[in-house]
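S.K.: structure for this input, please:
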Amino acid sequence: MEELLQVGVVTQTHGIRGEVKVFPTTDDAGRFRDLKKIFLDTGREKLPLEIQGVKFFKQFVIVKFKGLDTINEVERFRRCPLLVPREDAVPLEEDEYYIADMIGMQVETEDGKAFGTLKDVMETGANDVYVIDSISHGEVLVPAIKECIRKVDVAEGKMTVHLMDGLVQE
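M.R.: From the prediction side, this is the model:
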């Protein structure tokens, strides 16, 4: 299981005083108000940063990091993910899962036959859609609804699905 979970991605700088514009990848962008520390994934290292201030603008979060006070100091953070330790993550409700824990899960049908591997989760307006790399059907899109997703076992890394008519071509 991933110990650090992504909550946003820096899209660009904001102004000249060291603020960055963040696209939230969490269900609750308001959670940034409660965050004090965060990790910035530069690709080479996970840089611990302290959050000094948070504002909201449209669908973005404007974040100011302590000790980084100029545009030049934060310019290099573009496209870098922002991560929080699992213990600082928002608690999950019943039938909710962290996407990071689901990627790579083995998917099987209700009759126990291997179907494929979960390779991505698309977040849409109505419900998420699971992108499954199927053994015999290629890429299959399965809506994350109770009628299709019968069981998710994060500990075992397994998901059981019901394939409704039309989801796969026979």
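
S.K.: when you work out contacts or count neighbours from here on, use the C-alpha atoms and nothing else.
M.R.: Fine.

S.K.: can you give me the strands in the chain?
M.R.: Along the chain, counting by DSSP state E, strands occupy 4-14, 19-24, 37-41, 46-57, 60-65, 81-85, 106-109, 114-123, 128-134, 138-143, 149-153, 158-161.

S.K.: what's the most buried one of these?
M.R.: Ranked by mean neighbour count, the strands of the chain are led by strand 19-24 with a mean of 24 (mean count of other CA atoms under 10 Å).

S.K.: what is that one packed up against?
M.R.: Applying 3 or more CA pairs under 8 Å, 6 or more residues apart in numbering; DSSP states H and E, we find strand 19-24 packed against strand 4-14, strand 60-65, helix 71-74.

S.K.: swap in 6 Å and give it another go.
M.R.: strand 4-14, strand 60-65 (3 or more CA pairs under 6 Å, 6 or more residues apart in numbering; DSSP states H and E).

S.K.: strand 4-14 and that strand, what's the angle between them?
M.R.: Calculated by axes from the mean of the first three to the mean of the last three CA atoms, to 10 degrees, strand 19-24 forms an angle of 140 degrees with strand 4-14.

S.K.: strand 19-24 vs strand 81-85, what angle?
M.R.: Angle, strand 19-24 to strand 81-85, by the same axes, to 10 degrees: 70 degrees.

S.K.: ok, Lys36 to Glu50 distance?
M.R.: When CA to CA, to the nearest Å is the yardstick, Lys36 and Glu50 sit 6 Å from each other.

S.K.: could you also give me the structure for this next sequence, so I can compare it with the first?
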Amino acid sequence: MKKQFLETGEIVTTHGIKGEVRVYPWCDTPDFLTDFKHVYLKKGEIKLTVEDARVHKNIVIMKLEGYDTIERAVTLRGQVLYISRSDVKLAEGEYFVQDLIGIKVIDDDTGEEYGVITDVSQTGANDVYTIKNGELEYLIPAIPQVIIDTDTEREIMRIKPLEGLFNPD
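M.R.: Take a look at the predicted model:
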């Protein structure tokens, strides 16, 4: 079952004296976090209204309603920020990393099961999925030539492996 609230970053410190906080984003780009009207603390238990959000280098500077002083903002340091899944519209072929972790990877042609995705690494050119099957671990590139279909509802990814990917001989 997919989680309603998704981890999206951590409040690392304050910014200035007017209650702004610096958020280290856990998403593809810091810009992603600037479009939300609400963020959440404590796995969705506490809803906060975002008054302003902007990117500064690789950090998001965020002003949250009710946090108007540095003393008040410092109480947020170290907190994980969450977003609601219902506030996000993903483009076709885009997925939340946490929805990919644990799904089965099978060969589109043979039906052979290679294992489950245990990690997603961002390499710059394309993501790389770590597939684990018992003690064996494989890395597959997340490119259209390999990934045929991803069904996060059924928790299955169908792939067409590159030659030698699973059998290096």
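
S.K.: thinking again about what came up before, closest one to Arg86 of structure 1 among the helices and strands packed on strand 19-24 of structure 1?
M.R.: Evaluated with CA to CA, those place strand 4-14 nearest to Arg86 of structure 1, the distance being 5.6 Å.

S.K.: the closest one: how far from the chain's middle?
M.R.: From the chain centre to the centre of strand 4-14 of structure 1 is a distance of 11 Å (CA atoms, centre = their mean, to the nearest Å).

S.K.: again with stretch 45-53 of structure 1
M.R.: Distance of stretch 45-53 of structure 1 from the chain centroid (CA atoms, centre = their mean) equals 19 Å.

S.K.: ok, now stretch 163-170 of structure 1?
M.R.: Chain-centre distance of stretch 163-170 of structure 1: 27 Å, with CA atoms, centre = their mean.

S.K.: stretch 116-135 of structure 1 too?
M.R.: 13 Å.

S.K.: and for stretch 69-84 of structure 2?
M.R.: Offset of stretch 69-84 of structure 2 from its chain centre (CA atoms, centre = their mean): 20 Å.

S.K.: so what touches it?
M.R.: 4-13, 17-19, 39-41, 67 (CA atoms under 6 Å, 6 or more residues apart in numbering).

S.K.: measure the residue nearest to Arg22 of structure 2 when sequence neighbours are not counted to Leu41 of structure 2 for me?
M.R.: With sequence-adjacent residues excluded and distances taken as CA to CA, 6 or more residues apart in numbering, Arg22 of structure 2 is closest to Ile61, at 4.8 Å. Using CA to CA, Ile61 of structure 2 is found at 17 Å from Leu41 of structure 2.

S.K.: now check structure 1 for the residue matching the residue nearest to Arg22 of structure 2.
M.R.: Taking TM-score structural alignment, the alignment pairs Ile61 of structure 2 with Ile62 from structure 1.

S.K.: what is the neighbour count of the aligned residue in structure 1 for Lys160 of structure 2?
M.R.: Mapped onto structure 1 by TM-score structural alignment, Lys160 of structure 2 lines up with His162. By other CA atoms under 10 Å, the residues close to His162 of structure 1 number 17.

S.K.: report the distance from stretch 40-58 of structure 2 to the chain centre.
M.R.: With CA atoms, centre = their mean, you get 15 Å for stretch 40-58 of structure 2.

S.K.: what does it contact?
M.R.: For stretch 40-58 of structure 2, the external contacting residues (CA under 6 Å, 6+ apart) are 5, 34, 37-39, 60-65, 81-82.

S.K.: also stretch 158-170 of structure 1?
M.R.: Taking CA under 6 Å, 6+ apart as the rule, stretch 158-170 of structure 1 contacts Met105, Gln106, Val107, Glu108, Thr109, Glu110, Cys148, Ile149, Arg150, Lys151, Val152.

S.K.: let's have the helices and strands packed on strand 19-24 of structure 1 in JSON lines, adding distance to Val142 of structure 1.
M.R.: Output for those, formatted as JSON lines (distance: least, CA to CA, whole Å):
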{"stretch": "strand 4-14", "distance to Val142 of structure 1": "23"}
{"stretch": "strand 60-65", "distance to Val142 of structure 1": "29"}
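
S.K.: nearest to Glu93 of structure 1, out of those?
M.R.: Closest to Glu93 of structure 1 of those is strand 4-14 (CA to CA; 16.6 Å).

S.K.: tell me the average deviation of that closest one from structure 2 after fitting.
M.R.: Averaged over the aligned pairs, strand 4-14 of structure 1 sits 2.4 Å from structure 2 after superposition, using mean CA distance after the TM-score superposition for structure 1.

S.K.: strand 46-57 and that strand, what's the angle between them?
M.R.: Comparing the axes of strand 4-14 of structure 1 and strand 46-57 via the same axes, to 10 degrees yields an angle of 60 degrees.

S.K.: having no further points to raise, I will conclude here.
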